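>>> what follows is a predicted protein model with its sequence.
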Amino acid sequence: MLDEEFFPRRRMDRGVRDSVKKLLHYSVVLLGFFLALSMAGIDLKNFAVLAGALGIGIGFGLQNIVNNFISGLILLFERPIKVGDMVVVDNEWGTVRKIGLRSTTVETFDLAELIVPNSLLVSEKVTNWTLSNSRSRLVIPVGVAYGSDVPKVLTILAEAARQHPDVLKEPEPSPIFVAFGDSSLDFELRVWMADAQKRLLVRNDLLQYIDRRFREEGVEIPFPQRDLHLRSVDSAIIGGMQEKPAPPRSE
């Protein structure tokens, strides 16, 4: 009824709808519990005293459960995360699928479901990529060989950003020459996307385009390398190398 009549008229987003439904559900359950006690002839005043006494003992034994329960209420009221948000929890990327009073279900990109205690979402650091808006910045590091044409590399990176339909025109994409690396000239391509859910797809497309254009333009992507310089070598070692007979040739 709420989904068909009430919510469409109010134009509430999915997160607000889920919070309202859960709060109404738990309120009805709690009200029904007290009505059942009243109809059974149990004095609610006596029950309150008994519940208070039991609460002290249960609080120590079920401290984590109570903590998660209170944290679930905080999530429903403050809404730092909502159903459908893309979050990073303990270095795991995923989409929030369900927020309960004890735990929250996060679906990873591998379609695995993480059951995260609500207390963790309230007390620990959680990255929410879609809290206030779904825009997201993507940074792609690129390294090319020393001696490469720097303006040409910057042009190719800018071209890669302009041709992709999911890359925003504003803020404007930024190809940047970052540093002289150990084995390469280091660049970064910084772009903005309208939908953070497409980060992996956009990254894949841009990397493929950059690789193809580099090969067409003869821009080399180097392997890590080290140069070894010998300042001094023991003369006995040099003499031994010179006097060592060559191995016999097999016929």
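Right, received. Where do you want to start?

>>> every contact and neighbour count from this point should use C-alpha atoms.
Noted.

>>> in the stretch 51-200 of the chain, which spans are strands?
86-89, 92-99, 103-108, 113-117, 127-128, 136-144, 174-180, 185-193 (DSSP state E, counting those that start in this stretch).

>>> please name the nearest non-neighbouring residue to I74.
V122 (7.8 Å; Cα to Cα, 6 or more residues apart in numbering).

>>> if I read this right, that neighbour contacts S71, doesn't it?
Yes - between V122 and S71 there is a contact under Cα atoms under 8 Å: 6.3 Å.

>>> more neighbours, those two?
Shown here are V122 and S71; by other Cα atoms under 10 Å, S71 has more neighbours (23 against 17).

>>> how close does G147 get to L185?
Distance, G147 to L185, by Cα to Cα, to the nearest Å: 9 Å.

>>> give the contact list for V219.
Going by Cα atoms under 8 Å, 6 or more residues apart in numbering, V219 touches V144, A145, S148, D149, V153.

>>> those in helices, which ones?
Among the contacts of V219, the members found in helices (DSSP state H) are V153.

>>> what subset of the contacts of V219 is buried?
Among the contacts of V219, those classed as buried by 16 or more other Cα atoms under 10 Å are V144, A145, V153.

>>> the structure to be compared is supplied as follows:
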Amino acid sequence: MEEEVNNKSDWTSSISDILGWSLDFSIGERNFSISLLDVLMILVIIILTRIIIWSIKKALNTRVTHNKLDKGKAYAIKQIVTYLFWTISIVYMLDYVGVKITALLVGSTALFVGLGLGLQDTFKDFVAGFVILMERTVTVGDIVEVDGVIGRVLEVGLRTTFVQTRDDIYLIIPNQRLTNQQVINWSQSKRVTRFSVSVGVAYGSDTKKVKELLLEAVKEHTMVAKNPDPIVHFRDFGNSSLDFMVHFYSSNLFRIETVKSDIRFTIDQKFRENGITIPFPQRDLWIRNWQEAGRDEAPKSTKETDE
């Protein structure tokens, strides 16, 4: 019995010796020591942090699935929670191994000043990222227009936002551009948006028939909303045509150009079937006193030939 106790004591002592093994190093004038136990504790903190974040994300996804939480709001909460918990974990791990954050900040003031001057745009992007995530002015799935480029938001990061354009080109936009510049968020209203297609018909066309055909072409498309109803405007008497514009509503914001193209095909087909002509540009050329101009130019031309 006594031998068993001694063996157990030796085994415990061996484990303590292993866990007590440490690595000593220095940074500047400060000395640090990290033991195997510290490494294990750091791993435990990392694992716990990942489990907590995973649990929160799963709970948010469940609420989104049951329509109890908006998808964009859930994404913003997940991003903020992720950044917050990892920041807390990193600070705690540094403090656990003996790195005092306060002393580190005080001792690195000059370094941070230099970094602040050199990376001020990056810091602005970080601040803008928090603003976007908190205010949710732009979130995943939104259709936005930045500098005339329209695209779908794929990811809102802490520094940059990833956007997919209608040409399937992926843009990386610094977050400060989304807060400092004018940005059109087509999805912000969460309702259908109005679009339009223009067309001109030849003078003498039956304008009531034109209006009827335009409404038919729009209403036949499956991606056009039934409410509000589409409307047709007789815009103007153009130089070569009678100009019309048909307005319609759709929720297919990202691929709306494809919808417009389909509607134009349908309009062209219906106009052909009903004898409605889409005219070419026309221009009338008037020449005044052309006979006198011809007589004046003839001698001049002969004289040049003689020479």
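Sure thing, it's come through. All of these numbers come straight from a predicted model, not from anything done at the bench.

>>> which one of the buried ones among the contacts of V219 of structure 1 sits closest to G240 of structure 1?
Ranked by distance to G240 of structure 1 (Cα to Cα), the buried ones among the contacts of V219 of structure 1 are led by A145 at 38.8 Å.

>>> residue in structure 2 matching the closest one?
Matched to structure 2 by TM-score structural alignment, A145 of structure 1 sits across from A202.

>>> returning to what we had before: what lines up with the residue nearest to I74 of structure 1 in structure 2?
By TM-score structural alignment, V122 of structure 1 lines up with T179.

>>> quick one: that match and A128 touch, right?
Yes - using Cα under 8 Å, T179 of structure 2 is in contact with A128, at 6.4 Å.

>>> centre of the chain to stretch 90-107 of structure 1, how far?
12 Å (Cα atoms, centre = their mean, to the nearest Å).

>>> tell me, it lands on which residues of structure 2?
With TM-score structural alignment as the criterion, stretch 90-107 of structure 1 aligns to 147-164.

>>> need the residues that contact the matching stretch.
79, 122, 125-126, 128-130, 133, 138-145, 165-166, 170-175, 183, 254.

>>> among these, name the buried ones.
Buried members of the contacts of stretch 147-164 of structure 2, counted by 16+ other Cα under 10 Å: 79, 122, 125-126, 128-130, 133, 138-145, 165-166, 171, 173-175, 183, 254.

>>> on that earlier part again, got TSV for the contacts of V219 of structure 1, with distance to R9 of structure 1 too?
Converted to TSV, the contacts of V219 of structure 1 look like this (distance: Cα to Cα, whole Å):
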residue	distance to R9 of structure 1
V144	56
A145	59
S148	60
D149	59
V153	52
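
>>> widest-spaced pair of the contacts of V219 of structure 1?
Pairwise distances across the contacts of V219 of structure 1 (Cα to Cα) peak at 10.8 Å, for the pair A145 and V153.

>>> higher neighbour count, G147 and L185 of structure 1?
Higher neighbour count among G147 of structure 1 and L185: L185, with 20 against 10, using other Cα under 10 Å.

>>> tell me which residue of structure 1 matches up with Y75 of structure 2.
Checking TM-score structural alignment: Y75 of structure 2 goes with D18.

>>> what's the neighbour count on that match?
Neighbour tally, D18 of structure 1, other Cα under 10 Å: 19.

>>> list the contacts of it.
Applying Cα under 8 Å, 6+ apart, the residues contacting D18 of structure 1 are V83.

>>> just want the angle from the helix or strand hosting it to strand 92-99.
Per DSSP states H and E: D18 of structure 1 is located in helix 14-39. In terms of direction (axes from the mean of the first three to the mean of the last three Cα atoms, to 10 degrees), helix 14-39 of structure 1 departs from strand 92-99 by 40 degrees.

>>> helix 14-39 of structure 1: average distance to aligned residues in structure 2?
Here the mean offset of helix 14-39 of structure 1 against structure 2 after fitting is 1.6 Å, by mean Cα distance after the TM-score superposition for structure 1.

>>> so for that helix, what gets flagged as buried?
Using 16+ other Cα under 10 Å as the burial criterion, the residues of helix 14-39 of structure 1 that qualify are G15, V16, R17, D18, S19, K22.

>>> in CSV: these, plus distance to R215 of structure 1.
As requested, those are exported to CSV (distance: Cα to Cα, whole Å):
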residue, distance to R215 of structure 1
G15, 46
V16, 50
R17, 51
D18, 50
S19, 52
K22, 55
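
>>> any idea which of those residues is closest to R231 of structure 1?
Using Cα to Cα, the buried residues of helix 14-39 of structure 1 come closest to R231 of structure 1 at G15, 67.7 Å.

>>> residue contacts, the closest one?
Residues near G15 of structure 1 by Cα under 8 Å, 6+ apart: K82, V83, G84.

>>> give me the distance between the two termini of the match of stretch 90-107 of structure 1.
14 Å.

>>> aligned counterpart of L119 of structure 2 in structure 1, please.
Under TM-score structural alignment, L119 of structure 2 pairs with L62 in structure 1.

>>> how close does its match get to A51 of structure 1?
15 Å.

>>> same deal with G61 of structure 1?
Distance, G61 of structure 1 to A51 of structure 1, by Cα to Cα: 15 Å.

>>> what of D182 of structure 1?
68 Å.

>>> check G218 of structure 1 too.
Here the criterion is Cα to Cα. By it, G218 of structure 1 lies 77 Å from A51 of structure 1.

>>> just L120 of structure 1 next, same as before
Between L120 of structure 1 and A51 of structure 1 the computed distance is 28 Å (Cα to Cα).

>>> ok, S235 of structure 1 next?
90 Å.

>>> more neighbours: which of the two?
Higher neighbour count among S235 of structure 1 and A51: A51, with 13 against 9, using other Cα under 10 Å.

>>> residues contacting the more buried one?
With contact set as Cα under 8 Å, 6+ apart, A51 of structure 1 has no partners.

>>> state which helix of structure 2 is the longest.
Identified as the longest helix of structure 2 according to DSSP H is helix 36-65.

>>> tell me how far it lies from the chain's centre.
Centroid displacement of helix 36-65 of structure 2 relative to its chain, using Cα atoms, centre = their mean, is 28 Å.

>>> could I get the buried residue list for that helix?
D38, I42, I45, I46, T49, I53, I56, K57, L60, N61, V64.
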